Every structure is written in C-alpha cells, then in structure tokens.
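Visitor: Turn this into a structure:
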Amino acid sequence: MYRYSEFDEAFVRSRVAQFREQVARRIDGSLTEDEFKPLRLMNGLYLQLHAYMLRVAIPYGTLNGAQMRALADIADRWDKGYGHFTTRQNIQFNWPKLQDVPDMLDALADVGMHAIQTSGNTIRNVTADHFAGAAADEVMDPRPVAELIRQWSTDHPEFQFLPRKFKVAVTGSPADRAVTAAHDIGLRLVLRDGAVGAQVLVGGGLGRTPMIGKVLKDFVPLADLLPYLEAVVAVYNLIGRRDNKYKARIKITVHETGIEEIRAQVEAEFAARKPLFSGADQAALAAIAAQFAPPEFDAAGPGDDAEWRHADPVFRAFVDTNVTAHRHPDYAILTVSLKAHGATPGDCSSAQMRVLAGLAERYAHDELRVSHEQNIVLPHLPRRHLKAVHEALLEAGLATANVGLASDIIACPGMDYCALATARSIPVAQGIALRLEELRVEREVGPLKIKISGCINACGHHHVGHIGILGLDRAGVETYQITLGGDGGPDAAIGERAGPGFAYDEIVPAVERILTAYLALREGPGETFLDAVRRVGLGPFRSALYGEGAGEAQADAA
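Guide: Predicted structure coming up:
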C-alpha cells in the first residue's frame, strides 16, 4: 500500500498548521461562521444537525492496522467511542469539538492520513473496488491508478473551485464493485491487444436527478489516462453551470451539451494538454505501482478449513456468506459485516476497530479495506486462519453472516445526524434487519441489496438498490418512497418508483410484502430478486404493496 513521501508529510502538516490558525481565529471571533465555512470544508469539517462532523479520507478504502488503531484512538479521545464508515470509503466522526479538530488532524497525519478534499467543490476521495489486488477476476489492481489520481487532484490549482463536487471511481474488474456508472467519472480498466487501458464513463450521479454515466471513450491507454482526465475536468470546469447548484454537476453538463459535443471538446483539450505531461505521470505511476506489489503469499497450504466448516454450522454459514474467492487458492477475501441485525449500518466502535487492526496485523498481511457498502474487508487472509479470525470476530460482535443478503443494508445517517436530511434512515434499516431476523428468510431470499437515503441527495445510493428507499418530508410527515430494480454493477440501472410513499410505521411491512411476493413468483432459488424484477416487471410487486389489481393504476401514478 502507498506510504507517504517526505513531500506528502510536509504538505499535510502544513495544512494542519494552517487550519489550526483558522480554528483559533474562529474561536476568538476573528472569523464569522460564514467566513470560516469554506475554510473548514477544505479540511473535511462539516457543521451537522447537532455538532461538527469530521470526514476523514481513506483513499480507495485501503488502510493498515496502525491507521485503524489510530482511528480508534481518535474516537475514544475526541469523539464518543465510535466512527461511521461511509459509502465513499471514508470514516466520519460525528461529535468532535471545534477546538479539538486540529489535534485530530495531527493524529491522522502521524499515520499518513488526512481529511483534505473530503468536502467542497473539488475532486473528492477517489474510490475503488474494495477487493482490489486480491480478486480473482480483475484485469489489474486499480489502486495505483487511484493513487495517481489522488496525488494529481490534491490541491490542483485549476480544480479547487469547480462548479460542484466531483467524484471519481476506478475498478479493475468486469464485475464493477466500485459502482463506476454512478460517478462523475468512472474508470473501468480493460485489456486490449494485451495492453491495459481504461473505458471512461462520464456524467453518472444520483441525487435529485439520477443518471447512469455514458461512455466517453471506450479505451484510453494508461499512458494517456491522466492528461485525458485533466481534459475532462477542464472542459467541465469551463462549461459547467454555476448559476444553479442543482444543475451544476457534470451529469447535467453532459445532458444539456450532449455526449458528442463533450467528446469533441475533451479531445481538443486533451491534444493541447498531453504534451505538458512529458511522461512525468508515467514515472509517478511506475513508482506508485511498486508500492502496491502483492504480499508474499504464505505457501503453508489451506489447512483444515473444510473440516471446520463441516463440523461447525455457524462457521460454515459465515464462510459461505462472507468469503469471496481470492486470486491465490490458499487465501480468502473476508468481508466483515458492520450490519449486525439492529445495529447502525457502518458504525464501528473503537474496541471493534482495534480488534480488526489486530487481526489484520496478525493474520492478513496488515491490510484492511473499507467498502462502499459500509463493511470492512480483510483482502489477504490465509484460509487456514479463517476459524481463528471467526472466533475473534464472534467475541467482538463482528461475525454476522449476512454479507450480500437483505440485512446488509446501506444507509446514510439520515435525520439522526445530517442537517440536510428530511427523514430517518438508521431506524428504518434497523427495523428491516430485525424483522428479517425474526422471519429467518434471508438465506432463502438470497442476494439482495437494500439501500436507504434520508433525503433527495441520495447518499445511501437508493437509486441503484435492488430495493431502494427514499425518505422525504411531506407536510411535516416522514414518507418513504420505494424503487425497485436498481443496480450498481456493470449493467447499472436506476430503480423504478413503485408508487406512492409509505408512512414511517408502514415501510418495514411494505418491504416484507415485496420479499414475500418475490419468493412466490421466482422461478426457483436460482433466480435472484433482481432477475425476477427484470423478468416480470413491477406489476406483481405493486399489487403486493398496494393490493390486488393495483399494479396498473400504481404504474400510472408513478
């Protein structure tokens, strides 16, 4: 994984010192809140519903045991003993005191972390496939490319005041676990004639105007990738709207200008900018890639993993659900669920962080990942250690065997924390998960992605959930809309609204009716929920939600 250079260290420390002075001026009244706001946002500090919130960058979701332990120490010393892992592969601390934030940032810098560009109208934390470097199906580890983009974009003088925030995601797998089509720029690394390049998607995004990204260029060689990306952002920076923040994202620019005209402008800008790079970006990429060499895989063999699975049904369920195939046959990719039934999705206590740090250091080549699905991944775990790791996770309350199932719910903080939220998300996620635990149908239902947002900004990615739930305020009353058939994978799609919304106390029974309908109509256990929705359409589900014969009427209403 990437280690800070002397330049990185000096840069981050100078930013912390600068912000320390700005905080002091805010506290003594020299700066008003309006004057302080753009300064704090440049350093990842928000003013939320009840307190300040610090959003810490975890670039492409990768961190080591020392970094995870530092996050635990920060949670204990300056927060309330926990952190919240987000859909952007970041962590948020929801209760810091303003005067403590510079000390928190210094503590982060001690372990090569920061909060720079986790907010503001700039290029945000670059995300990537959380199985990068370990997955059996990837063309190339996308993290060196993501790190190159991070270094290029950090404090880029031309792109610090874009029309709106700008998000980039990179995947090296055809499975696209990075949801690239829902980003301002999505990069899918592909092979062509034996060379690696990127398919470039542009104009994806969710929020009040959800759109799936369009292919801007089918193949950009790695040698041209950074100047090409700079050309894309430069064109957007020039022609993107600044008169209306709701129409300022690049997805609106692409929609209003047209993909062909955007492509022509990008190609012209690329031709002008490419000579300015002079190969420096490729030298930087080569140096970065050397830091992402795979670990020295243990050749001791798989051990008696199969015997343990046969003897212990709890362990068997855990392995069957939470383990993904690794590129090395004696290894596993283990996803640790932060979604115990009834828990807050994405929350992790300081004690749990320390357990995860210790497990990574002892068993898994000292590497952890944060997934956009708000879970933690041990990407390089020898299979013979699975049993010992499972036992430690059981003791820590982290052994829930539900990864990819219906209770593995993505949810934004909603109205419990967020100043923008119009409805609660966390209690809805908790209620659904607890009801699923009562019904004991999750394994029968099989793979299912439920995603919940507490406002139109869609931080819970509800548009691309197989079942999406959007909480809204209707005349002072929380109302929850349901969408069906969304997907964030390689065939990304925006879910279709089922019909009128449901009251807070109706939404859990509504989800139960959807699952009951699916189990009744599917063509055997091999047909997933998403496949069933695509085959039969929304009619049967609308009937289940609103009553027999309601399908056509609700389709008209939607």
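
Visitor: contacts, neighbours, all on C-alpha from now
Guide: Noted.

Visitor: Any buried residues in the longest helix seen in the chain, and which?
Guide: As assigned by DSSP state H, the longest helix anywhere in the chain is helix 6-27. Across helix 6-27, burial judged by 16 or more other C-alpha atoms under 10 Å covers 9, 12-13, 15-16, 19-20, 22-23, 26.

Visitor: name the element V56 belongs to?
Guide: Element membership of V56, judged by DSSP states H and E, is strand 52-56.

Visitor: Pull the residues that contact whichever helix or strand comes after that strand.
Guide: Past strand 52-56, further along toward the C-terminus, the next helix or strand under DSSP H and E is strand 62-63. Residues outside strand 62-63 that contact it (C-alpha atoms under 8 Å, 6 or more residues apart in numbering): 1, 130, 367-370.

Visitor: another one to check against the first:
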Amino acid sequence: MYQYTDFDRQFIRLRAEQYRDQLQRRLSGQLSEDEFRPLRLQNGWYVQRHAPMLRVAVPYGEISAPQLRVLARIARDYDQPSHEVFQGAVAAQNKLGDVQLRDGQGIGSKLVTGYGHFTTRQNVQFNWIPLDKSADVMDLLATVDMHGIQTSGNCIRNITTDALAGVAVDEVADPRPWGEVMRQWSTLHPEFAFLPRKFKIAITGAREDRAATPWHDVGLHLIKNSAGELGFKVLVGGGMGRTPTIATVIREFLPAEQILNYLEAVVRVYNRWGRRDNKYKARIKILVKAEGQRYVDEVEAEYRQILDHDGAPHTVSAAELQRVSAGFVPPALKLDSAAAEAVTPAEQAEYQRWLQRNVHPHQNPALRAVTLSFKRPGQSPGDATAAQLDAVAELAERFSAGEARVTHQQNLLLPWVAAAQLPALWREAKRLGLAKANIGLLSDMIACPGGDFCDLANARSLPLAEAVTVRYQDLDELEDLGEIDLHISGCINSCGHHHSGHIGILGVDKDGKEWYQVTVGGSDGKDLSGAAVPGKVIGPSFSSHEVPDVIEALLNTYRELRATGADGRQELFIDTLRRVGVEPFKQAGQQARHPNADTEETATA
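Guide: Just a heads-up that it's a prediction; the model follows:
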C-alpha cells in the first residue's frame, strides 16, 4: 500500500488542528452556521436529517488494518447520538410505515448506531457523530493518515478505481500509481477549489471496466497503442442525477505522462465555461452536451497552450512515476508450504459455491482476491458494525498482508490471499457472517442511505433493500436468476446509481408520500456489451408496498423469456431484456400493481 509522506501527514494533522479551532469558535457563537458551513464541508462534515454525517476519504479504495481499527473505534465510541436525537429519528421514521411483504410481514426502518457505511465511491461514512465530538474524530483519523478533505464541495472528489487494481488478470497496467499522482495534483489545487459543481474522476487499467468510468465527470482507461506505449483513453461528461449522461470519448489515446496536463485543460475549460447560475445545470455533462465539439476543441487548445507556452509543468516524469509506483509493489508474502486446511465432504458444496462467487483469479497464480459480502438480512447494504470492522482488520492481517479494498458494490475485498489459505479464510468469514456466496447476484445490491438519514432523499431505500434481501435468500434461486445488478436510490441525486442498474429503483415524492420509479436495462459498462446505458422507466411510479412484488414480476418474466445456450447455460437477465425489449417487462410491472392501491395519478390529483 502507498504510504503518506511526512508532508502529507503534517498537512492533515495541521488541518485537523485548524478544524478544532473552527469548531470551537462555532460552538462558542463566534462563527454563525452560515460561516461555519463551508469550513465543515471542506473537511467532509454534512448535517443530515437527524445528525451530522462524516464522509472519510479512501483514495482508490485501499485501506489498511490499522485504518480499519480506527474506523471501528469511531463507530464504537463516537457514532452514538444522544437519546433524544435517536428517539426523534425513530419516531419520524415510524410515521412512514412498513414495506409489506406478500406474507403480511412488514419491514420498516431499523435505525442502528455504531457502524460505518461503505459507499459506491469507495468512501466510508458515519451518520450519528455529534458535532461537538467531530474535532476528536478528525484527530483520530489523522493518526492513521485519514481525513475527509475534498469528500464534499465543488472540487475534485476522491478518485476511484477498480477494487482489483494491481491484481486483476485482465489488467493492462496498474491504475493505482496514476490515481495517487492525480490525488496529489488535485488536493487543494487553488484553481479548482471552487468549481461550478462537484467533480468525480474514475480510472481503470483493466479490459473489463469495473470502475463505472462512463458514469463519471472524467473516466480514464489505461491502454497501450500499437507500438506498446502506455496511454489513456479519456472520457468526459458522464454523470447520473436528473440528466443521466454517458461520458464522451474526447481522446482515444493520450500519452500517459501527459495525463495531468490534459486534465488541467479539461477542468480549466469547465471552470471557465460551466454554469454557475443553476446548480442543476452546472455539472460538466451539461457543458459537454451543450457545446459538443466546441468543448473538445477548446480543451485541445488549452492543452496545447499548457504544453507549448507553459512548459508542460505537470508532466509525470519516469522518476516520479517510479517513486510513486514503489508504494504499490506487491507485498512480501511468506506463503506457507504446509498442506491446506481440509474442507470436509459436508462442507464442499457450500465452499465451492463461495469459491465460484466470492473468490477471484489473481496475477500471481499462488494468490487469490476474495470479496467479503456485506449484504445480509438485518443489515443495510454496505453497513459494517464496529465489531465487523475490527474483525476485518484481523482477517486482513492474517490473510491479506494487512490490506483490504472498499469496492464499488459496497463490499470489502482482500487482495492478497494465498490459495492454500482459502479454506481457513472461508471458515473465519463464515463465522463472522461475511461469507455469503452472493457476489454479483440479486441480493448483492447497491443502495444509498436514503430517507432514513439523508435530508435530500424523497423516499427510503433501506426498507426496500431489506424486503428484497429477505425475499431472495435461497442461494439456489439466486444462482438460477444469475447475475443481476439491483440499484436503489432515495432521490434523483442517484447516490445508489439506480440509472446503471439492470433493475433500478428511484424514490420520488408524491404529495408527501413515498413512491418509487422502476427502470430496467441500465448498465455501468462492465458487462459483455461494454456499453454503459441508463435504464428505461417501465411506467407510473409504484407505492413502497408494491415494489417487492414488481421486482418479483420482472424476475418471473425473465424466467419465462430467457433462452438456453448450446452449452446449457441460461441467458442472463440483461441479455434477455436486450433481446426481447422493455415492453414485456413493462407489462409485467404494471400487472403487479396491488388492486386497491392508489396509482401515481390518484396520489397526485
């Protein structure tokens, strides 16, 4: 893992000291809330529906065992609101009622404290830390080189990548050193501290795009040209939200060493031309769509200016790349030559299923990468309790050279597991409830915190996620359904990436009631077609009580229409949908409406 320099460490500790002074002035009344707001946001502190929320940066998803232990301590000791705040939150959520299952069981919001939440952008969030304890948390994070800088605000946010970076067998080049170079370039960049809107960069070095790059403001693909030279394919202008947009390729091949100079041009033009009069039209996707080739031409002109007149100041030299890359060499592992722990005949079926779903091939034939599933009943997608964070730190030290990765799917991955230790790891993960063999299947869903926590949300995400998880627990059934991306967002800001789900669910507000728009056919670009596309709406919105039955109707339609290949394999959900079209699924969804339920039109009237 990359280690911060002395400069980095000094900087974040000084930043924590500055924040403590700012907080004390706010609590004493010397700063108003309006004056304090930009200061806390610059350090990752939001004020959400019930309590402050902290977003902790995890650059390119890498996290160490000591960092996990500090996150566990924060969850245990600080993610604890006052009794009055918590009871108020419970009362507010109880008014919304339960999501009803077909057996009459109701699932509502089960608010818990003392946990961290993994996000789709490889950050970790806490939802209950009292503001007067926030400076203590910043000090604690700084002891393990962590912070919340640039996890909020109109700046270049945490740079994300493939969780398998550096170990994936389909990798052209390791994107992590480039991600670190970009982190250093973008952190507190004076020209880009106040952009028209937030700005997100994702980078991949693999042939299969597991970083959802077309959905980002800038997506970068490490590639090699016919001469074997390393470079980047550059995509600009992707994003979700109110206007889902797939990024445009503006450079098919950029010499790798010029990436910072080119990014400088991309963001300069955006900073100069991006709208500041309307926040809903301020993202770079709106600019690229409106200006088209003119935007691309302006970026190229700015890039030539940087090269020819400014002296290409951000060129990444071979020496600099070598210096940064030294922080990403594979760890020195002592592979045990002793015989692997035996798996009993009674365990074989369960163990083999786990190997198939949760264990991934590795560049080193003696190693594997293993995903720990944080998707199970009674626990919201991506949530990790203090005890689980401590336990994963132990697993990382014992089985993965002290390192884990936060994944885009809101799980954790151990990247350096010896093949011979897989049985032992499986048993430990199973004991902790983290060995569910559901990676890539329906219950391995993405969901934002939604209306249970976020004051921007129109509806809750978590009770729906729980309802689907409870209904689809049978692993045989999940395997029969095959790989399906289910994504749930509580509002149009799309933190649950509903646009890119094979099945997407979006919370909408209808006269103060929770309703949900359902889409099908979305993709983040990682499937065989390689095309990222937004899903298509299947009709008027559904009530929360109807959504689980609508999902079941969509899945039953898939079962009826899927084809079987010559090899006996069933066609995947997304492939069936692309072959037959949206209409059969739209009809199935509408037929799943409850007979006596209000329609969207009735609720609106």
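
Visitor: TM between them?
Guide: Scored against TM-score structural alignment, normalised by the length of the first structure, the superposed chains reach a TM-score of 0.95; 547 aligned residues with a C-alpha RMSD of 1.7 Å.

Visitor: Tell me which other helices or strands the strand holding V56 of the first structure touches.
Guide: Secondary-structure packing of strand 52-56 of the first structure (3 or more C-alpha pairs under 8 Å, 6 or more residues apart in numbering; DSSP states H and E): strand 45-47, strand 91-93.

Visitor: and of those strands, who's closest to G346 of the first structure?
Guide: Comparison of those against G346 of the first structure by C-alpha to C-alpha identifies strand 91-93 as nearest, at 9.0 Å.

Visitor: where exactly do the helices run in the stretch 451-558 of the first structure?
Guide: 507-521, 529-536, 539-546, 550-557 (DSSP state H, counting those that start in this stretch).

Visitor: The first one vs the second structure, average offset?
Guide: Helix 507-521 of the first structure: mean distance to aligned residues in the second structure after superposition is 0.6 Å, counting by mean C-alpha distance after the TM-score superposition for the first structure.

Visitor: what range in the second structure matches that helix?
Guide: Mapping helix 507-521 of the first structure onto the second structure (TM-score structural alignment) gives residues 547-561.

Visitor: Same list (the helices and strands packed on strand 52-56 of the first structure) but as a markdown table, adding distance to S453 of the first structure and mean neighbour count.
Guide: Shown next, in a markdown table, are these (distance: least, C-alpha to C-alpha, whole Å; neighbours: other C-alpha atoms under 10 Å):
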| stretch | distance to S453 of the first structure | mean neighbour count |
| --- | --- | --- |
| strand 45-47 | 19 | 21 |
| strand 91-93 | 17 | 22 |
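
Visitor: What does A109 of the first structure correspond to in the second structure?
Guide: So, by TM-score structural alignment, A109 of the first structure is matched to A142.

Visitor: Just give the number of residues close to that match.
Guide: 21 (other C-alpha atoms under 10 Å).

Visitor: For it, which residues are in contact?
Guide: Here A142 of the second structure is in contact with 9, 12-13, 16 (criterion: C-alpha under 8 Å, 6+ apart).

Visitor: repeat for Y60 of the first structure
Guide: Contacts for Y60 of the first structure (C-alpha under 8 Å, 6+ apart) come out as 89, 125-130, 143, 146-147.

Visitor: neighbours around the closest residue to it other than its chain neighbours, how many?
Guide: Using C-alpha to C-alpha, 6 or more residues apart in numbering and skipping residues adjacent in sequence, the residue nearest Y60 of the first structure is T127, 4.2 Å away. T127 of the first structure has 33 neighbours, counted by other C-alpha under 10 Å.

Visitor: So what does T127 of the first structure match up with in the second structure?
Guide: Matched to the second structure by TM-score structural alignment, T127 of the first structure sits across from T160.

Visitor: cool, and A458 of the first structure?
Guide: The equivalent of A458 of the first structure in the second structure is S494 (alignment by TM-score structural alignment).

Visitor: Please, which helix or strand holds whichever residue in the first structure pairs up with K375 of the second structure?
Guide: Counting by TM-score structural alignment, K375 of the second structure lines up with K339 in the first structure. Following DSSP H and E, there is no helix or strand that holds K339 of the first structure.

Visitor: What of I129 of the second structure?
Guide: Here I129 of the second structure is assigned to no helix or strand, by DSSP H and E.

Visitor: separation between whatever residue of the first structure lines up with it and R26 of the first structure?
Guide: I129 of the second structure maps onto P96 in the first structure, with residues paired by TM-score structural alignment. From P96 of the first structure across to R26 of the first structure, the span is 15 Å (C-alpha to C-alpha, to the nearest Å).

Visitor: now L436 of the first structure
Guide: Using C-alpha to C-alpha, we find L436 of the first structure at a distance of 48 Å from R26 of the first structure.

Visitor: Same check on F36 of the first structure?
Guide: 7 Å.

Visitor: And for Y2 of the first structure?
Guide: Computed with C-alpha to C-alpha, the distance linking Y2 of the first structure and R26 of the first structure is 34 Å.

Visitor: G194 of the first structure too?
Guide: Taking C-alpha to C-alpha, one finds G194 of the first structure at 56 Å from R26 of the first structure.

Visitor: Ok, D106 of the first structure next?
Guide: D106 of the first structure is 19 Å from R26 of the first structure, where distance means C-alpha to C-alpha.

Visitor: unless I'm mixing things up, the residue nearest to Y60 of the first structure is touching A178, no?
Guide: Yes. Counting by C-alpha atoms under 8 Å, A178 is a contact partner of T127 of the first structure at 7.1 Å.

Visitor: shared neighbours of the two, which are they?
Guide: Between them, T127 of the first structure and A178 share these contacting residues under C-alpha under 8 Å, 6+ apart: 169-170.

Visitor: Map A406 of the first structure onto the second structure.
Guide: In the second structure, A406 of the first structure lands on L442 (TM-score structural alignment).

Visitor: My guess is its match contacts E479. True?
Guide: No. In this structure L442 of the second structure lies outside contact range of E479 using C-alpha under 8 Å: 9.0 Å.

Visitor: Just confirm V215 of the first structure is within a strand.
Guide: Yes. Secondary structure of V215 of the first structure (DSSP: H, G, I helix; E, B strand; the rest coil): part of a strand.

Visitor: Name the nearest residue to it, ignoring sequence neighbours.
Guide: Nearest residue to V215 of the first structure in three dimensions, chain neighbours excluded: L201, at 4.3 Å (C-alpha to C-alpha, 6+ apart).

Visitor: helix or strand for that neighbour, which one?
Guide: Using DSSP H and E, L201 of the first structure sits in strand 195-202.

Visitor: As a check, name the ranges of all helices in the stretch 201-350 of the first structure.
Guide: Under DSSP H, counting those that start in this stretch, the stretch 201-350 of the first structure gives helices at 222-239, 250-257, 259-277, 280-290, 305-311, 313-322, 350-363.
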